[in-house]
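# I would like the atomic coordinates for the input below:
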Amino acid sequence: MAHLPTLTPITSSWMHELMDATGVLNQLLEKHGSPINIHQTDVMDENYESYHRVFEEAGLKHKIFFARKANKTRGVVQKAHSLGMGIDTASYQEYSQCLEMGIPGSDLIVTAAVKNRGLIEKAVRNGSLLVLDNEDECIQVQEIAKEEGKRANIAFRVSGFLIRETKLYSRFGFDIETLSTFVDDNFSESGRFDQLTYKGLHFHLNGYSIEERSIALSQCLALSKQLSQKGFQTEFIDIGGGILMNYLKYETEWDNFSLQLRRAISNKIDPITFDNQGFGLQVFGGALLGELKTYPFWNYLSKGDFLRKILAHKSSSGDTLAQQTKNLGIEIRMEPGRSMLDQVGLTAAKVAFRKKDSRGDWLVGLEMNMTQMLSGSADFMLDPFVIYQSDDEEEQSAEVYFTGAYCLERDVLLKRKITLKKLPQVGDLVIFVNTAGYMMHFFESSAHLFPLAKNLIWNRLTENGRIDSAHFQNDENL
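Sure, this is the predicted structure:
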């Protein structure tokens, strides 16, 4: 049996405490069904501090907003708010629920890609900032603000940054080259949008390039100077999210996986992925083409270090972006989602069956479906943990694919073939760690009338140190 590449995840002590409590996990799955998502929000303290420290070191005014779209639970929102964070909302439902939880409108921003009338009305009434993407949104916010007899606080989302003489495309935002003229025509001269109060600039870039974010911030600083000359003071620049985090213990494993994947899709070794998928790589005419389209699960620069690198970028004047921002008296805002949830959650599911397919591969079916752990990139690249309920079967390693409950050939939960110390039995548990950021909820669906997974919040503060199922609260009841 050839040795498959491993990808060992970074884990927290709470995850291992829980995985050692097999009886409690069985009780929780019996009560709530499979799969369940378990959150331990204390870890968010350090994730927040990793950013806060960088801003404090630089002496910058700042505000950090949690990107709620990364996870839908009330528990993580409550924790973020308790840390002094604002909340970035992307829908009417997200925004309304935050208000219901007692979070003031001044701590909420609205960045929704589509803002319906109900969302705009509520945001205007509660004094929340609306990040506007286009002229039609300006028109609608103006109309609603006039009806409500209020001024609306707004920022402009900006795109079209010039990176190495190439315009960086995004379907979101105003083109940075035309925004100044738009402000002239519609704010300075005509007063067409006289109910809108300009507060700042916002961008959110696809991908994870430090260089692109640095250049975007630099160009927004230049734009803020132009707007200042027209009488529009930029109070803040929001650099969005997409701040890298690191999932893996070992860089060597990530490098080895990349190498073995290339060998496999070039037919030099047996496949290491389902259907020999290349995750963006493919062989054409004997040549290996494309690029890996997964999240970069190994990163040596993550979270605060990533932010520090952006702020340390120097312009042609020799000043860093941090110095330029400070000199202009501008606040830096950001909206981390995934990285604020690093080490916060895991997903547990029951084994439903084992079988060999017509290729001779072991398929281990789980009581969950692919949308309950679906990445926005090509796949989720962490080795799971298996909790065996008994030691009856002889230990003989097995290579398996984990499959889900949807009636689709492509419902393969991890497209990588995984080596286990032995084949799981029906009723054993599979634990996918560090899934809180975007993996649990972003694409979750309920086809076949399958219920959505229950989300539990674990309070680890126990009197005797023992874990009890009573310490896990259904997030719906918070």
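# going forward, measure contacts between C-alpha atoms and count neighbours the same way
Fine.
# center of the protein - which residue?
Taking C-alpha atoms, centre = their mean as the criterion, Arg338 is the residue nearest the geometric centre of the chain, at 3.2 Å.
# Next, the contact list for that one, please.
By C-alpha atoms under 8 Å, 6 or more residues apart in numbering, the contact list for Arg338 reads Ala70, Gly242, Met245, Ala436, Gly437, Tyr438.
# which of the residues you listed has the most neighbours?
Highest neighbour count within these: Ala436, with 29 neighbours (other C-alpha atoms under 10 Å).
# For burial, what's the neighbour tally of the nearest residue to that one once chain neighbours are set aside?
Spatial nearest neighbour of Ala436, excluding adjacent residues (C-alpha to C-alpha, 6 or more residues apart in numbering): Gly345 at 4.6 Å. Residues lying near Gly345 (other C-alpha under 10 Å) number 27.
# for comparison, sequence B:
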Amino acid sequence: MAVSETPWPTLPVLPDPATDAVLASGLVEELSYAFGGPFHFLLPDAFDANLAALRTVMAEADVDGFVYFAKKANKAAVWIERCAASGAGVDVASVGELREALGHGVRGEHLVVTGPAKSGELLRLAVRHGALIAVDALDELDTLITTALTGAVRPARLLLRCLPPAQPHSRFGMNDAELSTAMDRCARAGEAVRMEGFSFHLSGYAVQPRADLAADLVALCLKARAVGLEAGRISIGGGLAVSYTDADSWHTFLSEQRSGHYHAGKSFGADDFYPYHSPAAGAEALRALLGTRPEGHSRSLAELLREAGVTLLMEPGRMLLDRAGASVFRVQGVKERDGYQLLTVDGTSLSLSEQWFNSEYLPDPQLLPRHADAPAGTWPAAIGAATCLESDMLTWRKIPFQRQPRPGDLLVYPNTAGYQMDSNESPFHDLALPPKVVIDRTERPRPRWRLDRHFS
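So this is what the prediction gives:
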């Protein structure tokens, strides 16, 4: 029976005509039938548009910059193919990711290798292919210098990663004393290394702390040049927020949600969620960053970069994947509970990875009824996985669907390309990993698709 008395919180996503066109075409039903299970579809045109928007902001600010896609955000090969075609870079942190990027056409000098305590094999490959290496510790620097001095055909290109003063317990980066020692070792290594600048890993999405730390790195570049190092680039990492919904919907959701709105009385605090709305999101977050005056400075970050002749590097992941794909599951079973339904779908929460953070992926999934006669009303339902684990829930929240969910219906989770699709995927219960389908741009009446070409 439909339930209408309770005000069930919702979180509608921002308009996305490209995704709507795919859903309207009927293609997702055919693909679900063909694959016999859940799948993800990818929209590479959105990736291209997001990359172009970042480049436009830098050009308008007259800032020299370069964008690396953070590959960890999504394993699909199509994003690497787009980087290769557009001359963008890729941020990798393993031998496998480096090989994948090279294999799909990205030039070695357009790779940046991040991550802590890199293996010797990864360092050797990075030096051999001319990749930029973000050095996280003094022992890693020593290993890199030794690698460069023993048979390398080119100098090792590197950035020194700084420990953020505001996050002193971060496990990434070097403190001031270590940075001073590192610069001295780079200077003494001579032509074996090219110390190109500095980087940082900063948690969170606040603009001012990122601008402050970026200004500190500009000053470090000037200090490093005084001892003969190249030091002409800084990397600010990622941290460009994505807005999935509008401000009113987000604040209303946070004010209304409570444990009774979740299966099994699950409860979340506002700080447990990703900020699904941000006043400055995407390329506008970069615009805000460049226009911010770092603490202790009278000029904007963009002005400081221009005056010092420093190139701005960034490694966005989620931001480049905004509206670049969705995940599709089929309802296998419907169980009645006290005032709501419990749906079971043909996949697992391992393919919707927000649960990895003990959180909830909040954007409302869209129900595509299998039959047009599905009863209308308000049908709250939580969504569980086809596994034997109580905690394996795709959505703890009771979503107020406007049609009665029934077996055979499809559920489409919107805007999942950034970190949701495959960060946590596993063939648990010997279930196949959901395939990724690339929707290619076409002028035909219906979308064209192909399977992604990820090597593994």
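# Quick check: TM-score for this pair?
Once superposed, chain against chain, the TM-score is 0.93 (TM-score structural alignment, normalised by the length of the second structure); 447 aligned residues with a C-alpha RMSD of 1.9 Å.
# how near is whatever residue of the second structure lines up with the residue nearest to the centre of the first structure to Leu240 of the second structure?
Here Arg338 of the first structure is matched to Arg318 in the second structure, going by TM-score structural alignment. Remark: distance between Arg318 of the second structure and Leu240 of the second structure (C-alpha to C-alpha, to the nearest Å) = 8 Å.
# close enough to count as contact, Lys72 of the first structure and Met439?
No - the pair Lys72 of the first structure / Met439 is not scored as a contact, 11.0 Å apart, by C-alpha atoms under 8 Å.
# what's the overlap in contacts for these two?
With C-alpha under 8 Å, 6+ apart, Lys72 of the first structure and Met439 have no common neighbours.
# Of those two, which one has the most company?
Each of Lys72 of the first structure and Met439 has its neighbours counted (other C-alpha under 10 Å); Met439 has more, 23 against 18.
# Alignment lookup: that one to the second structure.
Per TM-score structural alignment, Met439 of the first structure is aligned with Gln420.
# what about Ile87 of the first structure, how many residues close to it?
Other residues close to Ile87 of the first structure by other C-alpha under 10 Å number 27.
# about what we covered before: if I align to the second structure, which of the contacts of Arg338 of the first structure are still contacts?
Mapping the contacts of Arg338 of the first structure onto the second structure (both residues aligned by TM-score structural alignment, their matches' C-alpha atoms under 8 Å) leaves Ala70, Met245, Ala436, Gly437, Tyr438 still in contact.
# Tell me the one among the residues you listed nearest to Gln195 of the first structure.
Using C-alpha to C-alpha, Ala70 is the member of those that sits closest to Gln195 of the first structure, with 32.0 Å.
# Now which residue in the second structure aligns to the closest one?
Alignment note (TM-score structural alignment): Ala70 of the first structure maps to Ala73 of the second structure.
# From Thr387 of the second structure, how far out is the residue lying closest to that match once chain neighbours are set aside?
Sequence neighbours aside, Tyr419 is the residue nearest to Ala73 of the second structure in space, at 4.6 Å (criterion: C-alpha to C-alpha, 6+ apart). Going from Tyr419 of the second structure to Thr387 of the second structure by C-alpha to C-alpha gives 22 Å.
# Could you do Val67 of the second structure as well?
40 Å.
# so stretch 273-290 of the second structure corresponds to what in the first structure?
The aligned range for stretch 273-290 of the second structure is 294-311, by TM-score structural alignment.
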